[in-house]
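[1] the following block contains a protein sequence and its predicted model.
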Amino acid sequence: MTQHDDADLPQGPYKLRLFITGSTPRSTRAIENMRRICAENLEGRFDLEVVDIYQNPEATKELQIIATPTLVKILPEPLRRIIGDLSDRERVLAGLDLAPLGEDDQAHS
């Protein structure tokens, strides 16, 4: 069993940017999944910006977005990218540093 202390988790505000392409089912699913994860795990301490690259293609250059949907965790550092519809909740939480990656990680702590 993995012991995890909430003190190990980042406590500051999260700045997240979700890059999508139009209103496709995959884009819609990514937005819904991310809003649910934020509501359950980051209530009151996140800023989620959704960027449709069809409407704002220039936005992809700064963060070098090559696939969508892509979630970028800008703050807290380090910057992280998660590609896909964000349906793998554990992978998203680990990518946001909100949960351990798994019991195997404990051996490396």
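    Thanks, I have the structure now.
[2] alpha carbons only for contacts and neighbour counts from here, please
    OK.
[3] and the residue nearest to Arg81 when sequence neighbours are not counted, what element?
    The spatial neighbour of Arg81 that comes closest, neighbours along the chain excluded (C-alpha to C-alpha, 6 or more residues apart in numbering), is Val72 at 4.5 Å. The secondary structure element spanning Val72 is strand 70-75 (assigned by DSSP states H and E).
[4] tell me how far the following helix or strand past that strand lies from the chain's centre.
    Elements were assigned by DSSP H and E; along the chain past strand 70-75, the next helix or strand is strand 80-83. Per C-alpha atoms, centre = their mean, to the nearest Å, the displacement of strand 80-83 from the mean C-alpha position of its chain is 6 Å.
[5] check it against this one:
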Amino acid sequence: MESTEEIWELRLYVAGKTMKSVTALSNLNKYCEEHLKDKYVIEVIDLLVQPQLAEGDQILAIPTLVKKVPEPIRKIIGDLSNEEKVLVGLNIRPARRVE
């Protein structure tokens, strides 16, 4: 039976392979695997390669994570090291309660 749950579309804007960018992607992958297993797509956009793409999502700082789907669109700036802040920012219900 097909699942009716949406696929989360996440876009991570970075500028090269800086420590912050690598950390942000690593953290994002970890959270998605824990909380959105098999229900997410991450698109990484390197603004050193495609600077014109920053304008569409109004990117002012990097790294920036943009949640495109499900709406509402949300943005989180930084290396995503604070899991609780990221989950709340993306409106993700934690898969399990961690004390």
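    Now that the structure is in, tell me what you want to look at. Nothing here was measured: the structure is a model prediction, and the numbers come from that model.
[6] follow-up on the earlier one: need the counterpart of the residue nearest to Arg81 of structure 1 in structure 2.
    Across the two structures, Val72 of structure 1 finds its equivalent in Val66 of structure 2, going by TM-score structural alignment.
[7] in structure 1, what stretch matches the helix or strand containing Val44 of structure 2?
    Taking DSSP H and E as the criterion, Val44 of structure 2 maps to strand 40-46. Under the alignment (TM-score structural alignment), strand 40-46 of structure 2 falls on residues 46-52 in structure 1.
[8] quick one: residues in contact with the matching stretch.
    13-22, 31, 38, 59 (C-alpha atoms under 8 Å, 6 or more residues apart in numbering).
[9] ok, 10 Å please
    Counting contacts by C-alpha atoms under 10 Å, 6 or more residues apart in numbering, the residues outside stretch 46-52 of structure 1 that touch it are 12-23, 27, 31, 34-35, 38-39, 57, 59-60, 68-73, 75.
[10] write the PyMOL selection for whichever of those are buried.
    Of the contacts of stretch 46-52 of structure 1, the buried ones can be selected in PyMOL as follows, counting by 16 or more other C-alpha atoms under 10 Å:
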select buried, resi 14+15+16+17+18+19+20+21+27+31+34+38+68+69+70+71+72+73+75
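[11] and for the most centrally placed residue in structure 2, nearest residue in space, chain neighbours not counted?
    Against the mean C-alpha coordinate of structure 2, by C-alpha atoms, centre = their mean, the closest residue is Leu65 at 4.2 Å. Spatial nearest neighbour of Leu65 of structure 2, chain neighbours left out: Leu12 (4.4 Å); criterion: C-alpha to C-alpha, 6+ apart.
[12] okay then, goodbye and thanks.
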